[in-house]
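**Q** Please find the sequence and the predicted model below.
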Amino acid sequence: MIVDTQDIIEKAHLGDLDYVKHALTLFTDFVAVFVRILIIMVSQAGIPDKAIFNG
């Protein structure tokens, strides 16, 4: 996430002002972090992965 943020800042300084692309990049980073935190929490709760993904 930090690398993408720095990349966006550098691109903006160079004139790339595609706000939608930059926002989507950060959004996907936040989603990835959320999913990783969720996986950690589920694994610590002792719930089998199959129970979560199969409903």
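**A** Received it, and whenever you're ready, just let me know what you need.
**Q** only C-alpha atoms for contact and neighbour calcs from this point on.
**A** Will do.
**Q** Which strands and helices lie in contact with the biggest helix by length in the chain?
**A** Longest helix of the chain, by residue count under DSSP state H: helix 19-45. On a contact count with 3 or more CA pairs under 8 Å, 6 or more residues apart in numbering; DSSP states H and E, helix 19-45 meets helix 2-13.
**Q** In the helix it packs on, which residues are buried?
**A** I8 (16 or more other CA atoms under 10 Å).
**Q** by contact count, what packs against that helix?
**A** Helix 2-13 packs on helix 19-45, going by 3+ CA pairs under 8 Å, 6+ apart.
**Q** okay, pairing it with this:
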Amino acid sequence: MDFEKIRLESLQEVSSALKDVEPGIAKLANSMMNLSSKVTKLMLIKYHEELKKQEQE
């Protein structure tokens, strides 16, 4: 499963839904979504690293 592809597709889908929103609000929303997306990516990386550690024990 390609989580990075899913993450980016989801981000794009939500971003495109903002096309009818006032530009300043859309820009802020996009910034917040990008930050949230990066946090989600980091969480997944750390989660998988922890799983690997547990498997090795």
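**A** Here it is on my side, so go on. As the structure is a computational prediction, the values presented were derived from the model and not from experiment.
**Q** Let me know the angle separating the longest helix of structure 1 from helix 2-13.
**A** Here the directions of helix 19-45 of structure 1 and helix 2-13 differ by 170 degrees (axes from the mean of the first three to the mean of the last three CA atoms, to 10 degrees).
**Q** thinking in terms of the whole chain, how far from its middle is the helix or strand that helix 19-45 of structure 1 is followed by?
**A** Using DSSP states H and E, the helix or strand that follows helix 19-45 of structure 1 in sequence is helix 49-53. Averaging C-alpha positions (CA atoms, centre = their mean, to the nearest Å) puts helix 49-53 of structure 1 21 Å from its chain's average.
**Q** Could you do stretch 32-43 of structure 1 as well?
**A** 11 Å.
**Q** Run the chain-centre distance for the longest helix of structure 1.
**A** Helix 19-45 of structure 1 sits 3 Å away from the centroid of its parent chain (CA atoms, centre = their mean).
**Q** Pick out the residue nearest the middle of structure 2.
**A** Nearest to the mean C-alpha position of structure 2, by CA atoms, centre = their mean, lies S37 at 2.2 Å.
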